[in-house]
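*Asks:* Whatever this is, show me its structure:
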Amino acid sequence: MTLIRDFAVIFVCLLMGKAIAAVLPFAFPASIIGLLLLFALLSSNLVRLEWVQAGGQLILRHMALLFIPVAAGLLSYADVLSKGLGFILLAAVTGLVLILLAVGWLYQRLAS
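*Replies:* Now for the predicted structure:
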């Protein structure tokens, strides 16, 4: 019964995120809005952590299964991905280095 409640709270936040995304004048992922809404509700104690903890842990435990369809879909584009593999790796490494530099700089600014 607790899993039903947990999933219901998470699902309602997702639906509210979809409703908000539908009225926004620009494109924004509804799932991100739903997560931000759930975070705001948890932070303000309108939703207690016990109401979503078991369902959230179950979803996180089985998250790897959710990526199998994506990986299978990428296999059908292997030829396209292999042509641009250098650019993909360059973008990933450059992004990683920029993020590490930004976080390090921000940490140094906040620590001093």
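*Asks:* Only C-alpha atoms from now on, for both contacts and neighbour counts.
*Replies:* Fine.
*Asks:* which residue is nearest the centroid of the protein?
*Replies:* I32 (6.4 Å; C-alpha atoms, centre = their mean).
*Asks:* how about the helix or strand harbouring that one: buried residues?
*Replies:* Per DSSP states H and E: I32 is located in helix 30-43. Within helix 30-43, the residues scored as buried using 16 or more other C-alpha atoms under 10 Å are A30, S31, I33, G34, L37, L38.
*Asks:* this one next, for a side-by-side:
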Amino acid sequence: MKYLQQFGIILAVSFVGELLNYAIPLSIPASIYGLVLMFVCLCMKWIKLEDVKETAVFLIEIMPLMFIPAAVGLITSWNIIRPKLLAYAAITVISTLLVMLVSGYVTDWMLKGEKKGEDK
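*Replies:* A predicted model of the protein is given here:
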């Protein structure tokens, strides 16, 4: 029952993200609204981490399974992808490097801020 309650909370936040996607005319995916909303709810302690942690960990553990339908979609679209494969590969490599670079700098910045807080 605990897992159903935790999953219900996650679904409710995701649903509100979907509603925000329809209400706010920006080209931001509903899942991003949901993630930001969940982050705000956790930071403001409206939702306690213990109220969603176990189900969230389970969903993260099975995340690779969620990529199987996307991979099958790529395989079935091979005739469309093939002529532009080099462009797709370049975009993938560049965006991956950019994400790694930005993530590293943000992590570094947060760790430095954490150390400054400990020094006070």
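*Asks:* Tell me the counterpart of the residue nearest to the centre of structure 1 in structure 2.
*Replies:* Counting by TM-score structural alignment, I32 of structure 1 corresponds to I32 in structure 2.
*Asks:* wait, what's in contact with that match?
*Replies:* G17 (C-alpha atoms under 8 Å, 6 or more residues apart in numbering).
*Asks:* Mind doing that once more with 10 Å?
*Replies:* S14, G17, E18, N21, M38 (C-alpha atoms under 10 Å, 6 or more residues apart in numbering).
*Asks:* Can I get those residues in TSV including secondary structure?
*Replies:* Below are the contacts of I32 of structure 2 laid out as TSV (DSSP: H, G, I helix; E, B strand; the rest coil):
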residue	secondary structure
S14	helix
G17	helix
E18	helix
N21	helix
M38	helix
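*Asks:* of those residues, closest to F67 of structure 2?
*Replies:* S14 (19.0 Å; C-alpha to C-alpha).
*Asks:* separation between the closest one and E118 of structure 2?
*Replies:* 35 Å (C-alpha to C-alpha, to the nearest Å).
*Asks:* Have a look at the two and say which one is more surrounded.
*Replies:* Ranked by neighbour count (other C-alpha atoms under 10 Å), S14 of structure 2 and E118 place S14 first, with 20 against 8.
*Asks:* ok, the more buried one touching M38?
*Replies:* Yes - here S14 of structure 2 reaches M38: they are 8.3 Å apart, a contact under C-alpha atoms under 10 Å.
*Asks:* so what's A71 of structure 2 up against?
*Replies:* S77 are the contacts of A71 of structure 2 under C-alpha under 10 Å, 6+ apart.
*Asks:* quick one: what helix or strand has it in it?
*Replies:* Following DSSP H and E, one finds A71 of structure 2 within helix 68-76.
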